[in-house]
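Trainee: Just a sequence and a predicted model for now, questions to come.
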Amino acid sequence: MPSSQMPSPSLLGRLRAFFGGSSDGRLGTTVTAARAVELVRDGASLVDVREKAEWRSGHAPQAVHIPLADLDRASRRLVKDRPVVVMCASGMRSRTGAKHLRSLGYDATSVSGGIGAWQRAGGSVRR
């Protein structure tokens, strides 16, 4: 079908894509910290992929600590049918972590801006 005859995405699909989701209902590759806070409040798992010393300096109380190098063992601590929000210090390692989790079959996304953005968006941090 020529692109001029392709149906345009629905308004809902366009909104999901704009706010970090996809038209098929799966999460996008990254989300804003505000959206991440909402997702976790709605039941998504939160994974912190920072190293142990970073974790000890402050972390979201509901987060599961799985350093990036240990994500292959994530299946022991995560549920496949629940969305996963991945966090780090800045958003760099969490993008790698979310991509790896997606390759393992999880619906995973990265928090843009890391734990600082998470806290500015109203997410709690325990020190």
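Mentor: Here it is on my side, so go on.

Trainee: alpha carbons only for contacts and neighbour counts from here, please
Mentor: Fine.

Trainee: In the chain, what residue spans correspond to helices?
Mentor: Along the chain, the segments classed as helices by DSSP state H run 11-18, 33-41, 52-57, 92-103, 114-120.

Trainee: Of all those helices, which one comes closest to D70?
Mentor: Among those, the nearest to D70 by C-alpha to C-alpha is helix 92-103 (9.8 Å).

Trainee: Mind listing residues that contact that closest one?
Mentor: Helix 92-103 is contacted by residues 29-30, 48-50, 68, 71, 84-88, 107-111, 114 when judged by C-alpha atoms under 8 Å, 6 or more residues apart in numbering.

Trainee: take a look at this one as well, against the first:
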Amino acid sequence: MPQQVPTVPAAEVPADAVVLDVREDDEWVAGHIDGATHIPMGDVPARLDELPEGDPLYVTCRGGGRSARVAAWLNQNGYEAVNVGGGMGEWQDAGRPMVSETGNPPRVV
């Protein structure tokens, strides 16, 4: 039986939330939440010492699938993690603020 992962819609993530973005580098560079920590999904187990202090830690990706898997894994390993439902796509659609590393307007890729 799959584990239920706590999930909150992107529009309801608190403004002061501690966010972990598990997308790949090119996705991050195109647009992300200002102040989020970026650790690609595959790197999370090896980089636990880089996780931001957050209780809970909100985990996001592009659409919510990767972040749900990471949040479930973190919860199984003693962290309090919440999946951002709909990911950065829903975040952008909700008009939530984003920044870009490209010099262009932020976007979700």
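Mentor: That came in fine, so what should we check first? None of these values were measured; they are calculated from a predicted model.

Trainee: about what we covered before: adding mean neighbour count and distance to V79 of structure 1 as columns, could you present the helices of structure 1 in CSV?
Mentor: Output for these, formatted as CSV (neighbours: other C-alpha atoms under 10 Å; distance: least, C-alpha to C-alpha, whole Å):
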stretch, mean neighbour count, distance to V79 of structure 1
helix 11-18, 14, 23
helix 33-41, 19, 14
helix 52-57, 12, 22
helix 92-103, 20, 11
helix 114-120, 19, 22
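
Trainee: Among those, single out whichever gets nearest to L78 of structure 1.
Mentor: Nearest of these to L78 of structure 1, taken as C-alpha to C-alpha: helix 92-103 at 10.2 Å.

Trainee: can you tell me what part of structure 2 that closest one aligns to?
Mentor: Counting by TM-score structural alignment, helix 92-103 of structure 1 pairs with residues 65-76 of structure 2.

Trainee: one step back: now render the helices of structure 1 as JSON lines, adding distance to A63 of structure 1.
Mentor: Converted to JSON lines, those look like this (distance: least, C-alpha to C-alpha, whole Å):
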{"stretch": "helix 11-18", "distance to A63 of structure 1": "24"}
{"stretch": "helix 33-41", "distance to A63 of structure 1": "9"}
{"stretch": "helix 52-57", "distance to A63 of structure 1": "10"}
{"stretch": "helix 92-103", "distance to A63 of structure 1": "13"}
{"stretch": "helix 114-120", "distance to A63 of structure 1": "11"}
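
Trainee: out of those helices, nearest to R126 of structure 1?
Mentor: R126 of structure 1 lies closest to helix 52-57 among these, at 8.6 Å (C-alpha to C-alpha).

Trainee: mean deviation of that closest one from structure 2?
Mentor: With mean C-alpha distance after the TM-score superposition for structure 1, helix 52-57 of structure 1 departs from structure 2 by a mean of 0.8 Å once superposed.

Trainee: What range does that helix cover in structure 2?
Mentor: The aligned range for helix 52-57 of structure 1 in structure 2 is 25-30, by TM-score structural alignment.

Trainee: next one: that stretch to chain centre, how far?
Mentor: 13 Å (C-alpha atoms, centre = their mean, to the nearest Å).

Trainee: can you check stretch 59-68 of structure 2 too?
Mentor: Relative to the chain's own centre, stretch 59-68 of structure 2 is displaced by 6 Å; criterion: C-alpha atoms, centre = their mean.

Trainee: ends of that stretch, how far apart?
Mentor: With C-alpha to C-alpha, to the nearest Å applied, stretch 59-68 of structure 2 spans 8 Å between its terminal residues.
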